[in-house]
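*Asks:* Sharing a model that was predicted from the sequence below.
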Amino acid sequence: MAQGSKFLQRFYQKGVSRYWARIARNSKSADLPELRAQRLGARTLRQHLDTLISTAESRLALPMIGSNSFPKPHGTDWSWRPQLWRQPIPDKGRAAVENKEKLGEEVTLFHDCRISELTLRQLRNNRQRDLAPFGLRMDVFRFDGSFLSLVIDLPPESVQGLKRSHVIRVDTIVEMEKPLEIFARLNIRHGPNTEQVVRELPLKEEEIRVEFDLAYSNLNEKRVEQMWLDLIFEGPEMNQVILRDVTFSRRPRAEF
């Protein structure tokens, strides 16, 4: 909106506000026919204002789009929330998702089903405790494959200065229709080799978090190239899984 239009709008709004303030002050002495007309106008205005207030409160209560805000451990030197949980993506949903099909720039689904009965969909988070603006819903119907995994490619910044003294933390918020096991496998490519560390997500705990201490790896710090995470779903048939949030952080391990 042009600056001149904004000025005129503010001027008009102040005039309307003064008009209704004057009517309110004079309502005790106004003629009854005039007061009846004013009451009708006030009720009509109140209906529009109530609609505006309700819509604004609902929208403003949602997590802010683009937010990269989430709790991080002390000493964190890199943190990240993937785009799919942070920004709206152009293609919000896929049905009959094929192997190696991407949703957004960073998330890829891998499976070996002959007939895909899998769907992926980005959804808007609207719960009070959600910090991520968006979530990812996966529906699995008949499943005739042997594996199902969601791969998240981490950005180049995640491996800049990466050392064996680092701890990589992954925090998630997961909802399921029925219990299943989910494993997180961190992959770090260094030269011709790929280091892999696997942790099971503690889905029964209040905070679903896993940490990968690279001190126990054979990481070649001088040749680190890329890092990605596999979320591996065991027994996913006839289930709906919602990942409300997925965040990553990196910190040097405390020395004792």
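*Replies:* Okay, I see it. Computed from a predicted structure; not experimentally measured.
*Asks:* From now on I want contacts and neighbour counts done on CA atoms only, so please keep to that.
*Replies:* Fine.
*Asks:* Spatially, and excluding backbone neighbours, which residue is closest to Leu131.
*Replies:* Excluding the flanking residues, the one nearest Leu131 by C-alpha to C-alpha, 6 or more residues apart in numbering is Pro63, at 5.6 Å.
*Asks:* how close does that neighbour sit to Phe134?
*Replies:* 8 Å (C-alpha to C-alpha, to the nearest Å).
*Asks:* what do these two both touch?
*Replies:* Common contacts of Pro63 and Phe134, defined by C-alpha atoms under 8 Å, 6 or more residues apart in numbering, comprise Asn125.
*Asks:* ok, those two, which is more surrounded?
*Replies:* Using other C-alpha atoms under 10 Å as the criterion, Pro63 and Phe134 rank with Phe134 on top: 28 against 21.
*Asks:* and the more buried one, what does it touch?
*Replies:* Taking C-alpha under 8 Å, 6+ apart as the contact definition, Phe134 lies against 84-88, 122-125, 244-245.
*Asks:* Same list (those) but as TSV, adding neighbour count and distance to Arg185.
*Replies:* Converted to TSV, the contacts of Phe134 look like this (neighbours: other C-alpha atoms under 10 Å; distance: C-alpha to C-alpha, whole Å):
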residue	neighbour count	distance to Arg185
Leu84	25	19
Trp85	27	19
Arg86	24	22
Gln87	20	25
Pro88	17	26
Gln122	24	23
Leu123	19	25
Arg124	18	27
Asn125	19	26
Arg244	23	19
Asp245	23	17
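*Asks:* Please compare the first structure with the one that follows:
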Amino acid sequence: MSKRAFGPLDLLLHRAAMRRWRRIAARADTLGLDQLRRLRGRAQDLRRTADRLLFVTDGRLALPRGDTGAIPKPLHADWAWRPALWCGPISPPGRAAVESRTTFGDEVSVFHDCDISELTIRQLRNTREGDLAPFGLRMDVFRFDGSFLSLVIELPANAMEGLGRRHLLRMNAVVETEKPLRIFARLNIRHGPNTEQMVRELPLADSDLAVDFDLAYTKLNEKRVERAWLDLIFEGPEMNQVMLRDVNFSRRPRAEV
């Protein structure tokens, strides 16, 4: 974008637009309903644009160093992605007594079967020098009377474009736990009426970890791939705190043998 867009003329136009909207807001109580409907539509357009800009700027300005949310990609990777929860601020940033199927951002949901939820989840800013993701997720589990707890991450549509059995799908994560805990990652790919599943246990000996899913070992129908999601399954999470400072994904074609 040209530097002129941020010059003196741009500042004058911005001030003029702000004065106009302040005048409209001051007169809103006296305007007719037809006028209010038209103005409401325009105001919503402005808010959507402003919200998108704030999401990106808050995420990038929150980065603890010069990186811009880089995703560590293996050699020859043809796709990489980090869910919005780890990229920019969500609203609300946290919830207590989290019910099953509660969503955080557009791609992340929590599932459990507790009768009484004593689960708290909150988005936090990463501030350490080595953090690539601007935001992280903290999950505090107190008494847990259920049999399962999982964090479900929906992969975007472009992850399915050209996806085939020649691919390896990788999940990178930075995980911290208050006390030892087993965490499993289960990849689910729906193709037609069938769903392929692959399970890996996270190697928590290293907080900065990666797990690979080799699709060559599946019966994936490449022409009918519809949807993919990943379950992070926490085994025995009671009285524990889990920090997911980063979660991101990439894929690459496997080496030909």
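*Replies:* Nice, thanks for sending it over. No experiment lies behind these values; they were computed from the predicted model shown.
*Asks:* re the thing from before, I figured the residue nearest to Leu131 of structure 1 was touching Gln87, is that so?
*Replies:* No. Using C-alpha atoms under 8 Å, Pro63 of structure 1 is not in contact with Gln87, being 10.9 Å away.
*Asks:* any common contacting residues for those two?
*Replies:* With C-alpha under 8 Å, 6+ apart, Pro63 of structure 1 and Gln87 have common neighbours Pro133.
*Asks:* tell me the SS of Leu229 of structure 1?
*Replies:* Using DSSP: H, G, I helix; E, B strand; the rest coil, the structure places Leu229 of structure 1 in strand.
*Asks:* Next, count neighbours for it.
*Replies:* For Leu229 of structure 1, using other C-alpha under 10 Å, the count is 21.
*Asks:* any idea how far it is from Arg253 of structure 1?
*Replies:* Taking C-alpha to C-alpha, one finds Leu229 of structure 1 at 20 Å from Arg253 of structure 1.
*Asks:* go on, Leu180 of structure 1?
*Replies:* The gap separating Leu180 of structure 1 from Arg253 of structure 1 is 31 Å, by C-alpha to C-alpha.
*Asks:* dump the residue contacts of Phe234 of structure 2.
*Replies:* 148-150, 181-184.
*Asks:* Please list only the buried members of those.
*Replies:* With burial judged by 16 or more other C-alpha atoms under 10 Å, the buried subset of those is 149-150, 181, 183-184.
*Asks:* so what's Gly41 of structure 1 up against?
*Replies:* Contacts of Gly41 of structure 1 by C-alpha under 8 Å, 6+ apart: none found.
*Asks:* got the residue ranges for the helices in structure 2?
*Replies:* 8-27, 33-61 (DSSP state H).
*Asks:* Relative to Met239 of structure 2, which of these is closest?
*Replies:* helix 33-61 (30.6 Å; C-alpha to C-alpha).
*Asks:* just the angle between that closest one and helix 8-27, please?
*Replies:* Angle of helix 33-61 of structure 2 versus helix 8-27, following axes from the mean of the first three to the mean of the last three C-alpha atoms, to 10 degrees, is 130 degrees.
*Asks:* residues contacting the closest residue in space to Ala157 of structure 2 that isn't next to it in sequence?
*Replies:* With sequence-adjacent residues excluded and distances taken as C-alpha to C-alpha, 6+ apart, Ala157 of structure 2 is closest to Arg227, at 7.3 Å. Counting by C-alpha under 8 Å, 6+ apart, Arg227 of structure 2 touches 155, 157, 160, 189-191.
*Asks:* and what of Ala25 of structure 2?
*Replies:* Ala25 of structure 2 neighbours (C-alpha under 8 Å, 6+ apart): none.
*Asks:* how big's the offset between the longest strand seen in structure 1 and structure 2?
*Replies:* Longest strand in structure 1, counting residues (DSSP state E): strand 239-252. Aligned to structure 2 and superposed, strand 239-252 of structure 1 gives a mean residue distance of 0.3 Å (mean C-alpha distance after the TM-score superposition for structure 1).
*Asks:* Where in structure 2 does that strand fall?
*Replies:* Using TM-score structural alignment, strand 239-252 of structure 1 corresponds to residues 240-253 of structure 2.
*Asks:* distance between that stretch and the chain's centre?
*Replies:* Centroid separation between stretch 240-253 of structure 2 and its chain, computed with C-alpha atoms, centre = their mean, to the nearest Å, is 10 Å.
*Asks:* Next, name the residue at the spatial heart of structure 2.
*Replies:* Centroid-nearest residue in structure 2, with C-alpha atoms, centre = their mean: Pro83, separated by 2.5 Å.
*Asks:* Quick one: residues contacting the closest residue to Arg244 of structure 1 other than its chain neighbours.
*Replies:* Leaving aside its chain neighbours, Arg244 of structure 1 sits nearest to Gly135 (4.3 Å; criterion: C-alpha to C-alpha, 6+ apart). Neighbouring residues of Gly135 of structure 1 by C-alpha under 8 Å, 6+ apart: 84-85, 122-125, 242-245.
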